[in-house]
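Chemist: Generate a structure from the sequence data that follows.
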Amino acid sequence: MNSNNKQFQASNAQYQSFQSDQEEEEELKQENDEGIQNSEISQIQNQNDAKSCISNVSRVKNSFISFPVIAILSIPSGFQSYPKEEYSYIYTSYVQYFQQSGLRIIPLNWTDSLENLENLMNKVNGLVLTGGGANLMMRVQEGEEKKFTQFSKVAIFLIELAKKKNEKGNYFPLWTTCLGFELLFLSFSNQEIRNQFDSKNHFAKQIFSKEAKTQSRILSKLSKSLIKCLEEEEFFYYNHKHGFSKKQFLENPKINQNFNCIAYSKDQKGKQFVSIAEGKVYPFYGTQFHPEKLQFDQSSKNNKQFTINQLRIAQHIPNFFYTECLKSNQRFDSAQEQQSLLIENHQPVYKGGLDQGIYLFKNVQQIQNEINSNKQETNTK
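Modeler: Reported below is the predicted structural model:
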């Protein structure tokens, strides 16, 4: 058993159960101070993790101390003013969402060369695959099986890199949301296994699986009172037409052997789909819902008034991912190199008709030609 599996299993053992009833009673007695205490505890835990991380890094020659750095992959543009043949983008909400925990963000242009993408993957401490509108699988001809799009192939290349890193003992976490969540499962199944759901502009409750209480690393740090809120209230925002049914999840060996379903939700017609999942073998995580929209996308379609409990739960996810990224020992060669690649070197665009800001990235010419060739080939067949 390699060192990464030992570390990952130790992490699982550490998060085997929820807080005890006695802890819960004590927590409820201090309900008024919970927000402040959780914030202070989180800061102390992050500081302790950071000290441990710094201690490890200080032994590496020519290294420097910094906060964890994650990469966020851009997706093909779906905006009329910025056609996908020329642009890709990242929503500002994802950047703001993960930055609030202290994570530093570096954008990955999906049209960049695989060599450049791999080079950056060897320096960051984690990867995020976002939601958005993009085709993951398409038929070139009527009657043919669906095949992965060029964007999906690039994202799967990054997922495979993350898998190999973990297999070699280099802890490397992955977070996925909505479209990225679907892409993660598709990469393991290597075929179209999604079902259709009516879950556009929709809020829903969480239905927790039996694995949630014994094996979830994400939920283990949430109090029982907050978990109860997730079960009883429609907290999180969904905006998808594809997803994975409970039956599909449980009966697909490539999915079931690699992931635990932590929770399900129901669409607007009562159909159940997987909403939260965690990797069994790899530190890969994902949600079908959009936790980032609660704080950083108050557009008209999802401007539902939120509660302090929703805010606590939403903030828990990037804080959890921060601690996961602390376990990665990858570093940039210098602070100057890292600084030159941060998202702060790019200016977001705010334009009428957009729900929120976007970071735009010009397509690399070589990939752009490939996209245009594929488009022309598809249209002529």
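Chemist: When you work out contacts or count neighbours from here on, use the C-alpha atoms and nothing else.
Modeler: Fine.
Chemist: Now do the longest helix that the chain contains: which elements does it pack against?
Modeler: Secondary structure of the chain read by DSSP state H shows that its longest helix is helix 34-57. Under the contact definition 3 or more Cα pairs under 8 Å, 6 or more residues apart in numbering; DSSP states H and E, helix 34-57 sits against helix 308-325.
Chemist: what angle separates the helix it packs on from helix 34-57?
Modeler: Interaxial angle of helix 308-325 relative to helix 34-57 (axes from the mean of the first three to the mean of the last three Cα atoms, to 10 degrees): 10 degrees.
Chemist: contacting residues around helix 308-325?
Modeler: Contact with helix 308-325 is made by 35, 42, 46, 49, 68-70, 97-98, 100-103, 125-126, 172-173, 175, 218, 222, 226, 229, 235, 291-292, 294-295, as judged by Cα atoms under 8 Å, 6 or more residues apart in numbering.
Chemist: Find out how far the longest helix of the chain is from the centre of the chain, if you would.
Modeler: On the basis of Cα atoms, centre = their mean, to the nearest Å, helix 34-57 sits 22 Å off its chain's mean C-alpha point.
Chemist: for comparison, sequence B:
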Amino acid sequence: MVQIEQIDFTSALGNRYIVQSVLSQEAPASFVRKFCGNASCGSYIAASYVKFVEGGGARVVPIRISQTRDYYRAVMRQINGVLLPGGGADDFDRPGGYGEAGAHIYEVAKEMNRQGDYFPLWGTCLGMELLAHVSAGRRELRADCWASNLAMPLNLCPDFFRSQLFGAIPDDILTILSSDPVNAHFHHYCVTEKNMTEYGILHKWHILAMNHDVEGMEFVSVIESRKYPFYGIIFHPEKNAYEWATERDNPHSADAIKAMQYFSNFFVNEARKSNHSFQSRATERNSLIYNYKIRHTGTASVFEQVYFL
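Modeler: Next comes the predicted model:
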């Protein structure tokens, strides 16, 4: 397996209590109308992302939007990684929103890794777009495209195996990902190799896989930072096991679940290399997602369950 460049980390694989965070995002108007009435929903986290992390053997602390960088730094010093989820928060420049929070998290994570403190980030769909956006100086580099409600295999790049993410992938999982339509796409923006080049970030990221939208536009499906333990995928592995909207093309086959589990296990294993922990078990318990109510939203939403913060 190729090692991440320029950083010497000490592994903490024996860490028993792996705690990761999932970033919340602003609740869209449709959520407010359907599930909150006149009350404020604040922000939300789709439960499938929480289950994705739990499926790899970790627990979840929710991270709130609209906070200071000191807040994000304080949370990140106690946890072992952050997942930037997909969703509908398309405006990365909204003050106090998902994009601003993600920028703080990205910068703090870079700072930690530069100091030899291993801290992974994972971006799914909108989260991958956000990683590219922030690394481009918070400039809008996405292209309009249409790859929504499509399940496709990955078109792996020739050097995909020279990566952390795929360097030790089992042959059966590799065959599933590259041959079967198990990767669920739900995005109307695309990150392209051309735009990454034009915005000066291609040298920061190793492109591992590509796909095409319904009109033939080629877009980037998987990226990995060349310097830090940061990973982005444009598809949704969490939907394979945890989202069941009948009008959505979420793959639920045994092979689709096996492929999803690979990504969940990989990310949590990356988090095991972090030796962060809470100062006390009581503080840890009080910070976990279990302290928040979960709502069944599947009758009127693409998400089966949602946490409102």
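Chemist: How close are the two chains, by TM-score?
Modeler: With the length set by TM-score structural alignment, normalised by the length of structure 2, the two chains reach a TM-score of 0.89; 297 aligned residues with a Cα RMSD of 2.3 Å.
Chemist: rewinding a little: buried set for the longest helix of structure 1?
Modeler: Across helix 34-57 of structure 1, burial judged by 16 or more other Cα atoms under 10 Å covers S42, N46, D49, A50, C53, I54, V57.
Chemist: so how many other residues sit close to Y237 of structure 1?
Modeler: By the criterion of other Cα atoms under 10 Å, Y237 of structure 1 has 23 neighbours.
Chemist: re earlier: following element in sequence after the longest helix of structure 1, please.
Modeler: Later in the chain than helix 34-57 of structure 1, the nearest helix or strand by DSSP states H and E is strand 69-73.
Chemist: ok, average deviation of that following strand from structure 2?
Modeler: Once fitted to structure 2, strand 69-73 of structure 1 is off its aligned match by 0.8 Å on average (mean Cα distance after the TM-score superposition for structure 1).
Chemist: against structure 2, where does the helix or strand just after that strand fall?
Modeler: Heading C-terminal from strand 69-73 of structure 1, the first helix or strand you meet, by DSSP H and E, is strand 75-76. Aligning strand 75-76 of structure 1 against structure 2 (TM-score structural alignment) gives residues 25-26.
Chemist: That stretch: how far from the chain's middle?
Modeler: Using Cα atoms, centre = their mean, the offset of stretch 25-26 of structure 2 from its chain centre is 14 Å.
Chemist: In which helix or strand does I105 of structure 1 reside?
Modeler: I105 of structure 1 is part of strand 104-108 when elements are defined by DSSP H and E.
Chemist: follow-up on the earlier one: so which of the contacts of helix 308-325 of structure 1 belong to helices?
Modeler: Members of the contacts of helix 308-325 of structure 1 lying in helices (criterion: DSSP H): G35, S42, N46, D49, Y97, F98, L226, C229, L294, Q295.
Chemist: Take those residues and lay them out in CSV including distance to F273 of structure 1.
Modeler: Listed next are these as CSV, based on distance: Cα to Cα, whole Å:
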residue, distance to F273 of structure 1
G35, 31
S42, 31
N46, 33
D49, 35
Y97, 25
F98, 26
L226, 22
C229, 19
L294, 21
Q295, 24
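Chemist: Identify the farthest-apart pair in these.
Modeler: For those, the maximum inter-member distance is 28.5 Å, found between D49 and C229 (Cα to Cα).
Chemist: Other residues contacting stretch 206-222 of structure 2?
Modeler: Applying Cα under 8 Å, 6+ apart, the set of residues contacting stretch 206-222 of structure 2 from outside is 145-147, 154-157, 159-160, 163, 190-193, 223-226, 231-235.
Chemist: just stretch 128-148 of structure 2 next, same as before
Modeler: By Cα under 8 Å, 6+ apart, stretch 128-148 of structure 2 touches 84, 92, 99, 102-103, 106, 122-123, 185-192, 195-196, 199-201, 212-215, 217, 231-234.
Chemist: quick one: terminal-to-terminal distance for that stretch?
Modeler: End-to-end span of stretch 128-148 of structure 2 (Cα to Cα, to the nearest Å): 16 Å.
Chemist: Flag every buried residue along that stretch.
Modeler: 128-136, 138, 140-142, 145-148.
Chemist: how distant is that stretch from the center of its chain?
Modeler: How far stretch 128-148 of structure 2 lies from its chain's middle: 14 Å, per Cα atoms, centre = their mean.
Chemist: do the same with stretch 29-45 of structure 1
Modeler: Taking Cα atoms, centre = their mean, one finds stretch 29-45 of structure 1 lying 25 Å from the centre of the chain it belongs to.
Chemist: so where in structure 2 does it end up aligned?
Modeler: Under TM-score structural alignment, stretch 29-45 of structure 1 corresponds to no residues of structure 2.
Chemist: Then stretch 126-135 of structure 1?
Modeler: Aligning stretch 126-135 of structure 1 against structure 2 (TM-score structural alignment) gives residues 81-90.
Chemist: Please report the separation between the first and final residues of the matching stretch.
Modeler: Terminal residues of stretch 81-90 of structure 2 lie 23 Å apart, using Cα to Cα.
Chemist: In contact with the residue nearest in space to the middle of structure 2, which residues?
Modeler: Residue closest to the average C-alpha location in structure 2 (Cα atoms, centre = their mean): G123, at 2.7 Å. Contact analysis of G123 of structure 2 by Cα under 8 Å, 6+ apart lists L83, L84, P85, G86, E129, L130, L131, Y231, G232, I233.
Chemist: out of those, who has the most neighbours?
Modeler: The residue in the contacts of G123 of structure 2 with the most neighbours, by other Cα under 10 Å, is L84 (30 neighbours).
Chemist: With distance to I65 of structure 2 added, can I get the contacts of G123 of structure 2 in a markdown table?
Modeler: Shown next, in a markdown table, are the contacts of G123 of structure 2 (distance: Cα to Cα, whole Å):
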| residue | distance to I65 of structure 2 |
| --- | --- |
| L83 | 14 |
| L84 | 12 |
| P85 | 13 |
| G86 | 15 |
| E129 | 17 |
| L130 | 14 |
| L131 | 16 |
| Y231 | 21 |
| G232 | 20 |
| I233 | 22 |
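Chemist: Show me those that map onto helices.
Modeler: If you go by DSSP H, the contacts of G123 of structure 2 have E129, L130, L131 in helices.
Chemist: Quick one: map the second one onto structure 1.
Modeler: Taking TM-score structural alignment as the criterion, the aligned counterpart of L130 of structure 2 in structure 1 is L183.
Chemist: distance of that match from G132 of structure 1?
Modeler: Distance, L183 of structure 1 to G132 of structure 1, by Cα to Cα: 12 Å.
Chemist: swap in I44 of structure 1?
Modeler: Taking Cα to Cα, one finds I44 of structure 1 at 35 Å from G132 of structure 1.
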